[in-house]
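>>> Build me a model:
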Amino acid sequence: MRTLARWMLAGGMVFAGLSHLFWARKEFQAQVPDLITEVLPIDKDGVVVASGAVEMMLGAALVVLPKERRRVGLILAGFFLAIFPGNIAQAMDKRPAFGLDNDTARWARLAFQPLLVAWALWSTRD
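Now for the predicted structure:
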């Protein structure tokens, strides 16, 4: 069961990473907090591309590095925590993206981030 969950998470991560690079770049830019581009020398598109590359690498690592799955799971959980402020910024700034065009939808989405963290940790346990 954990193997199936891990492989599903891996596929989802690779798919999400590809979407960052190709068909959903504008939507993902809505999730980048303004503070990031004010503090770091990178624009929102650069953040989206970089996070997409990281998502693809983590997704692939879940499959191709079975001996490191626990470590990869911890890194992935940390990644999900690191991007959470972007989801909060999208909700607070009322930025529509991915069909999240009202406050209820944007705030409800935040409830799923802890589930992703739990999924990453559970599916990579020994």
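>>> going forward, measure contacts between C-alpha atoms and count neighbours the same way
Fine.
>>> for the protein, what spans make up the strands?
For the chain, applying DSSP state E gives no strands.
>>> mind listing what the closest residue to Ser19 other than its chain neighbours touches?
Once flanking residues are discounted, Ser19 sits nearest to Arg25: 6.9 Å by C-alpha to C-alpha, 6 or more residues apart in numbering. Shown in contact with Arg25 (C-alpha atoms under 8 Å, 6 or more residues apart in numbering): Ser19, Asp45, Val48, Val49.
>>> go on, Ala89?
Shown in contact with Ala89 (C-alpha under 8 Å, 6+ apart): Gln31, Val32, Pro33.
>>> try it again with 10 Å
By C-alpha atoms under 10 Å, 6 or more residues apart in numbering, the contact list for Ala89 reads Ala30, Gln31, Val32, Pro33, Asp34, Leu35, Arg95, Arg106.
>>> Quick check: the residue nearest in space to the middle of the chain vs Glu38, distance?
With distances taken as C-alpha atoms, centre = their mean, the residue of the chain nearest its centroid is Phe80 (5.5 Å). Using C-alpha to C-alpha, to the nearest Å, we find Phe80 at a distance of 22 Å from Glu38.
>>> Second chain to compare with the first, below:
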Amino acid sequence: MTDSRPRRIARAVLALAYLIAGFAHLRSPGGFIAITPSWVPYPATVVALTGIAEIAGATGLMIPPLRRAAGMGLALYALCVWPANFNHAINDIALGGVHLGRWYHGPRLTLQPILIWWALWASGTIDWPFPRRR
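Here you go, the predicted structure:
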């Protein structure tokens, strides 16, 4: 698989986003705990672990021998936290007293599969939908 300039940029942007999100999970977990579905045990611990997972994934994306594993891990991570996003939307959970509404939740829920694809593509795990260069 080619490591094109667009893929390198996508990888750096994704790593930065996950690094920021990971530290946010650790620094200010309240909002993340609030949107965690009730069936998730030990939500504070889970939120802390997700922050650590995001930081580890972001770091792994930037280390070539770990890149593919990090991409697969972040894709799986994005899939696993999707229920929290649905919980946030369906139950209209206010964060900081603010109800975000469908204009936030609609795009947020719709873009989650793109975030999954992005982790896989940026890590070089997949090339789809771009043809391989030879």
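>>> Check structure 1 for its longest helix and report it.
When structure 1 is parsed with DSSP state H, its longest helix is helix 69-92.
>>> follow-up on the earlier one: and which of the contacts of Arg25 of structure 1 is nearest to Pro66 of structure 1?
Ser19 (25.1 Å; C-alpha to C-alpha).
>>> Now check that closest one against structure 2: what is it aligned to?
Matched by TM-score structural alignment, Ser19 of structure 1 corresponds to Ala24 in structure 2.
>>> right, and its match touches Ile33 too?
No: Ala24 of structure 2 lies out of contact with Ile33 (C-alpha atoms under 10 Å); the separation is 11.9 Å.
>>> what's the burial count for the match of Ser19 of structure 1?
16 (other C-alpha atoms under 10 Å).
>>> follow-up on the earlier one: type out the ChimeraX command that picks the buried ones from the contacts of Ala89 of structure 1.
In ChimeraX, a selection of the buried entries from the contacts of Ala89 of structure 1 looks like this (16 or more other C-alpha atoms under 10 Å):
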select :30,31,32,33,95,106
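>>> so which of the contacts of Ala89 of structure 1 hold up in structure 2?
Here is what carries over to structure 2 from the contacts of Ala89 of structure 1, by both residues aligned by TM-score structural alignment, their matches' C-alpha atoms under 10 Å: Ala30, Gln31, Val32, Pro33, Asp34, Arg95.
>>> Now the two most distant members of those residues.
So, the kept ones among the contacts of Ala89 of structure 1 by C-alpha to C-alpha: farthest apart are Asp34 and Arg95, at 11.8 Å.
>>> circling back: what is the nearest of the kept ones among the contacts of Ala89 of structure 1 to Pro85 of structure 1?
Pro33 (7.4 Å).
>>> For the closest one, give me its contacts.
Neighbour list for Pro33 of structure 1: Lys44, Ile83, Pro85, Gly86, Asn87, Ile88, Ala89, Gln90, Asp93 [criterion: C-alpha under 10 Å, 6+ apart].
>>> nearest to Val117 of structure 1, of the residues you listed?
Taking those together and measuring to Val117 of structure 1 by C-alpha to C-alpha, the closest member is Ile83, at 11.3 Å.
>>> ok, the closest one - contacts?
Residues in contact with Ile83 of structure 1 (C-alpha under 10 Å, 6+ apart) are Gln31, Val32, Pro33, Ser51, Gln113.
>>> separation between the counterpart of it in structure 2 and Leu19 of structure 2?
Using TM-score structural alignment, the partner of Ile83 of structure 1 in structure 2 is Val81. According to C-alpha to C-alpha, Val81 of structure 2 and Leu19 of structure 2 sit 16 Å apart.
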